[in-house]
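Visitor: Following is a predicted model, sequence given first.
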Amino acid sequence: MAKCAFLGLGVMGHPMAGHLAAAGHEVTVYNRTASKADAWAQQHGGRMAPTPREAAEGADFVMACVGNDDDLRQVCTGADGAFAGMSEGAIFVDHTTVSSAVTHELYAIAKAEGFGFVDAPVSGGQAGAENGQLVVMCGGDQPDYDMAEPVIAAYAKLCKRIGDSGAGQKCKMVNQICIAGLVQGLSEGMAFAEKAGIDGRAVVEVIGGGAAGSWQMVNRHETMLDDKFDHGFAVDWMRKDLAICLATAEEIGASLPVTALVDQFYKDVQSMGGGRWDTSSLVKRLKAFD
């Protein structure tokens, strides 16, 4: 069993840290809102620390799941950052979806200080985190990944190293690019079925087992048809992720016309007050703009 720190106890980090504790690891948590860290410690029997540095002191592995590039830099660097408390040979595992640029930046600092850095964004959403069924896509040095993978297994159904530093984040970009087009297609299909006067649930029962089937179809068609979006992965976070995808595409010369279009559709959803709605709310935009 390992000594772990977990930084960030949002809807993803809270259950992920809980799975580490349940697996027998010794876990210290940090959260910007200290009351959340205290509540986690009382629930799971670990301890809380007032700063990322203090959480990381003596840890074999330091996991982070925060909001964006700036949040990650804040918990990593500076006098109170985790890097200041990490020991030589320890490994930092970043589960945040961020740019590959900040990943390369922090990887270089970590290596210079004598500890590892694995970028390890996740897919599976809140339900995946709660059930310990996340998919984790990793970048970094092979020895660091090999050491971290058995610990990550506490909350992952699949964990794979894609390549060197930044490869995990680039894989997550592919994931979000694919989801963007998929959800828009599903939204159009559900809206079309309603306009055509046929039962959307019956349609999904028939086509869901064929080539049109997807996780999104299975898990989101009913809430889409019921106009319920107060769950799942928020539009605000999806737009943050798609901005990373589009910026990286510009850098490498990749074409993402559908992604760019769907990003603007999500901007429309935000203007409707749906920034915290699930990404499947694209169907609500279709109905509003009909």
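Guide: In hand now; what should we look at? Numbering: from 1, shown residues only.

Visitor: make it CA atoms for all contacts and neighbour counts henceforth
Guide: OK.

Visitor: what are the ranges of the strands in the stretch 101-250 of the chain?
Guide: Secondary structure of the stretch 101-250 of the chain, counting by DSSP state E, counting those that start in this stretch: strands at 116-119, 122-123, 134-139, 156-163.

Visitor: any chance of those in JSON lines, plus mean neighbour count and distance to residue 59?
Guide: Formatted as JSON lines, these follow (neighbours: other CA atoms under 10 Å; distance: least, CA to CA, whole Å):
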{"stretch": "strand 116-119", "mean neighbour count": "29", "distance to residue 59": "12"}
{"stretch": "strand 122-123", "mean neighbour count": "23", "distance to residue 59": "22"}
{"stretch": "strand 134-139", "mean neighbour count": "26", "distance to residue 59": "20"}
{"stretch": "strand 156-163", "mean neighbour count": "18", "distance to residue 59": "21"}
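
Visitor: now these in CSV, with distance to residue 195?
Guide: CSV is the format used below for the strands of the stretch 101-250 of the chain (distance: least, CA to CA, whole Å):
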stretch, distance to residue 195
strand 116-119, 44
strand 122-123, 33
strand 134-139, 36
strand 156-163, 39
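
Visitor: take the one below as the second:
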Amino acid sequence: MKNIAVLGLGAMGARMAENFLKSGYKLKIWNRTADKGGSLVKLGAQQFSTPSEAVKNVDVVISMLTDDKASQSVWLETKTGALSGLHKDTVVIECSTVTPQWSIELSNNIRAMDAQFIEAPVIGSRPQAENSQLIHLIGGEKNILKKVQDVLSVNSSAIHYIGSVGHAMSMKLAVNGLFGVQVAALSEMLGTLSRVGIDKNSTLSLLSKLPITSPALIGIGLGMSEDNYTPLFPVDLVEKDFSYLLQLAKDQSASIPMANAALDVYQKAQSSGFGDNNISGVVKMYL
């Protein structure tokens, strides 16, 4: 499978697309803002003006879009949507973080076109994408995964099979939720201790040496200590993922009060003007 289309050239999609080119794949690209594809075209990609055109005659379609709304538009628009351009047996890989409900619906639409589908949301951000160190969570049929294992490996250091379509998206939301709760709690603790008279960097230095602190949280702490809030995982997207997680919990009649509280924190961060900061930017509300 050497012919790939990538739909969505944001921070993650563009880096994944470049890795495909460097690995020798023939690449077609589409992005709503066409100028984002310029550097990839110089590397050999073919750029198209509609998703429908981009997915014609390819083996694999990689979708890397912001949210449900963006994905629905890209796939379902009547004249230009990718669904209308799919060929039989093309494998669609949904790498976006979307709701499990939409992933299942998209899978059904794609299978109705005699194409194939797996979901493969990613753990990691820009540095991991650049270095092919993303982690894919897989939902779908194992025989389809086997077909595209080499394609997924171009951008990843690990691939974990979770279960049927919807399960990998659910797991991705849970992973982001767990991470987001940790960052919100850390921010609160830093704010409280600063009022006692213990400065932020002293606290972060100690926490980085303790077994209670996850490697991911140590990385967040490093950014906080340097006042570096470059948006690797922007607050706006964190809020989106928590909203999706709470909807998932509601659909399953599950109670997740800590996630609910964390959503409130990130929504307040948005209201305070920190939506385009990295997730660590929530600490600004407490210091």
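Guide: Done, it's in. In this text the structure is predicted, and so the values were computed from the model without any measurement.

Visitor: Compare the strands of the stretch 101-250 of structure 1 and give me the one nearest residue 7 of structure 1.
Guide: strand 116-119 (14.4 Å; CA to CA).

Visitor: Distance of the residue lying farthest from the centre of structure 1 relative to residue 232 of structure 1?
Guide: For structure 1, the residue at maximal distance from the C-alpha centroid (CA atoms, centre = their mean) is residue 197, at 37.0 Å. To residue 232 of structure 1, residue 197 of structure 1 is 28 Å away according to CA to CA, to the nearest Å.

Visitor: Look at the nearest residue to residue 50 of structure 2 once chain neighbours are set aside and give its secondary structure.
Guide: In this structure, residue 50 of structure 2 finds its nearest non-sequential neighbour in residue 80, 5.5 Å apart by CA to CA, 6 or more residues apart in numbering. State at residue 80 of structure 2, reduced to three classes by DSSP: H, G, I helix; E, B strand; the rest coil: coil.

Visitor: Which elements pack onto the host helix or strand of residue 258 of structure 1?
Guide: Remark: residue 258 of structure 1 resides in helix 257-271, with elements defined by DSSP states H and E. Packing partners of helix 257-271 of structure 1 (3 or more CA pairs under 8 Å, 6 or more residues apart in numbering; DSSP states H and E): helix 167-196, helix 235-252, helix 282-288.

Visitor: so that helix versus helix 235-252, what angle?
Guide: With axes from the mean of the first three to the mean of the last three CA atoms, to 10 degrees defining the directions, helix 257-271 of structure 1 sits at 150 degrees from helix 235-252.

Visitor: average gap between helix 257-271 of structure 1 and structure 2?
Guide: On superposition with structure 2, the mean distance recorded for helix 257-271 of structure 1 (mean CA distance after the TM-score superposition for structure 1) is 0.9 Å.

Visitor: Remind me what the helix or strand residue 42 of structure 1 falls within packs against, helices and strands.
Guide: Residue 42 of structure 1 is located in helix 34-44, with elements delineated by DSSP H and E. Applying 3+ CA pairs under 8 Å, 6+ apart, we find helix 34-44 of structure 1 packed against helix 13-22, strand 26-30, strand 47-48.

Visitor: what's the closest of these to residue 187 of structure 1?
Guide: Comparing the helices and strands packed on helix 34-44 of structure 1 against residue 187 of structure 1 with CA to CA, the closest turns out to be helix 13-22 (29.3 Å).

Visitor: whereabouts in structure 2 does the closest one align?
Guide: Mapped onto structure 2 using TM-score structural alignment, helix 13-22 of structure 1 spans residues 13-22.

Visitor: what comes up buried for the matching stretch?
Guide: Residues 13, 14, 15, 16, 17, 18, 19, 20, 21 are the ones in stretch 13-22 of structure 2 that count as buried (16 or more other CA atoms under 10 Å).

Visitor: still on that earlier bit, any idea how far the residue nearest to residue 50 of structure 2 lies from residue 205 of structure 2?
Guide: From residue 80 of structure 2 to residue 205 of structure 2 the distance is 52 Å (CA to CA).

Visitor: neighbour count winner among these two?
Guide: Ranked by neighbour count (other CA atoms under 10 Å), residue 80 of structure 2 and residue 205 place residue 80 first, with 18 against 14.
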